[in-house]
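>>> below is the sequence, then the predicted model.
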Amino acid sequence: MIALYRPGTGILHRAPAGVKLAALAVGALVLSLYPHNAVSIAVSLGVVLALYGIAAMPIRVPVLEIWRLRGIIVLLAAALVIFVSPLAAWISTGRVVAILLLASLLTLTTRMADLVEVLQRTLRPLPRFGLDPTAVALTISLTITTIPVIAGFAERVRDAARARGVRLGVRAAVPLLVLTLRHADDVGDALAARGLG
């Protein structure tokens, strides 16, 4: 799950968006391609959590992010334990959690406008291929900001079901889909009102 920007004055908040985006890309590549063992994954997760501390985020912020990822974590870990090994489950799940926490930290410490500006500069060669860099950057930023919104909708659906003492199971997809489509309509109307739709 990816969180939304939180104002702050720490070193990570002040760092240029391009540097943070590049650091995320390098971090994700290292975590994905480097052959890890149980200790290096623990160290990687420790480093990521330390970055949250450097960003002056309380420990509950990454803990909440991990809690929101619990479905992915449990499913991935269980599948790997069953079909591969507990060690593979720890390494692969740790990699995914570390990368998602890094992405979340980027959005927590970077204004979306700054991120869009960096993406537009990075995507400047796209017109040669018939693509509009502004539209692509806007699409990426909308995707990033929509992830926590949909996660919030899922939480609301779960809370409402719990309050009524009902277990929705797969049926929870219906109210979640309705809320998501309503949000998409609202975003579309807002973009159209600004001449971007």
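Great, that's in hand.

>>> for the rest of this, base every contact and every neighbour count on C-alpha atoms.
Will do.

>>> show me the helices in the chain, by range?
Per DSSP state H, the chain carries helices over the ranges 11-14, 17-33, 38-54, 60-68, 70-83, 86-109, 112-122, 133-163, 173-193.

>>> looking at those, which is buried most?
Per residue and on average, the most neighbours among the helices of the chain fall to helix 86-109, with a mean of 21 (mean count of other CA atoms under 10 Å).

>>> which helices and strands sit right next to it?
In this structure, helix 86-109 makes packing contacts with helix 17-33, helix 38-54, helix 60-68, helix 70-83, judged by 3 or more CA pairs under 8 Å, 6 or more residues apart in numbering; DSSP states H and E.

>>> next, the one to line up against it:
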Amino acid sequence: MVTLYRPGDGPWHRLRPGRKTALLLLLVLGICLLPATWWAAGVMAGVCLACYAIPGAGMRELGRQLVATRWMVGVTLIGQLIFLGPESAAANTTRVAVACALAALLALTTPATELLETFERAMGPLTWLRLDPRRVALTLALTLSTLPVLANLARDVREAQRARGGGRSLRHFAMPFLVMALKHADELGDALTARGVR
């Protein structure tokens, strides 16, 4: 499984995976409950900066995560500006960017195996609903790993376009990106099937 994990010994790395997941989940829920105002956008950005300012994460890593999600953030901002005012668009776009950055912080400071075990333990009560906690945990872990994979694929397509002297046409970007994303999905499906996951 592709992972964002970066080894380290900072406070985020030392925090137990279950507590770290709960803390970051509460922060994301908190920013989701804030109103769509300028001051709320500032609070959200401040929370994100404070989380990455803790040793072991760093502003450089935050910058990498924001660059990786720039297309999603850009599309969100444009859509919000079309249907809502600038204040709501700024707040909602900040909300999306901060939520992605906090999810990435969890993946950056927790090994994939520990993350999977944490999700599996948390999903234990789902057995009452006749759901398999291991499958749900695997789905969540794969979801967390999808964003960096897609970001890397987008970067590869852009670099190939530049190497061939291509422009920045969205049409010329979308088709190869879609083909590579579907190929990755097929390979991931084959790998899961080979391991007995259906």
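Arrived safely, thanks for sending. Keep in mind that what you see is a predicted model, and the values were worked out from it rather than measured.

>>> TM between them?
Comparison of the two superposed chains (TM-score structural alignment, normalised by the length of the first structure) gives a TM-score of 0.87, and 196 aligned residues with a CA RMSD of 2.3 Å.

>>> on that earlier part again, quick one: closest of the helices and strands packed on helix 86-109 of the first structure to R111 of the first structure.
helix 17-33 (8.2 Å; CA to CA).

>>> helices or strands next to the closest one in the packing?
helix 86-109, helix 112-122.

>>> return the residue of the second structure that is most distant from the centre.
Distance from the C-alpha centroid of the second structure peaks at G165, with 30.9 Å (CA atoms, centre = their mean).

>>> can the helices and strands packed on helix 86-109 of the first structure go into JSON lines with extra columns for distance to V149 of the first structure?
Converted to JSON lines, those look like this (distance: least, CA to CA, whole Å):
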{"stretch": "helix 17-33", "distance to V149 of the first structure": "22"}
{"stretch": "helix 38-54", "distance to V149 of the first structure": "22"}
{"stretch": "helix 60-68", "distance to V149 of the first structure": "12"}
{"stretch": "helix 70-83", "distance to V149 of the first structure": "17"}
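
>>> for A98 of the first structure, find the nearest of those.
Here helix 38-54 is closest among those (CA to CA), at 5.7 Å.

>>> how close does T37 of the second structure get to E159 of the second structure?
37 Å (CA to CA, to the nearest Å).

>>> out of the helices of the first structure, which gets nearest to Y5 of the first structure?
Ranking the helices of the first structure by proximity to Y5 of the first structure (CA to CA) places helix 86-109 first, at 4.0 Å.

>>> show me what that closest one is in contact with.
Residues from elsewhere that reach helix 86-109 of the first structure (CA atoms under 8 Å, 6 or more residues apart in numbering): 1-8, 12-13, 20-21, 24, 27-28, 31-32, 36-38, 41-42, 44-45, 48, 52, 55, 62, 65-66, 73, 76-81.

>>> can we see that at 6 Å?
Residues outside helix 86-109 of the first structure that contact it (CA atoms under 6 Å, 6 or more residues apart in numbering) are 2-6, 13, 28, 31, 45, 77, 80-81.

>>> how about stretch 115-126 of the second structure?
Against stretch 115-126 of the second structure from outside (CA under 6 Å, 6+ apart): 18, 133-134, 137.

>>> same list (those residues) but as TSV, adding distance to A154 of the second structure.
Compiled in TSV, the contacts of stretch 115-126 of the second structure are given as follows (distance: CA to CA, whole Å):
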residue	distance to A154 of the second structure
G18	32
P133	32
R134	30
A137	27
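
>>> and of those residues, the nearest to K183 of the second structure?
Scanning the contacts of stretch 115-126 of the second structure for proximity to K183 of the second structure, where the rule is CA to CA, the winner is A137, at 23.3 Å.
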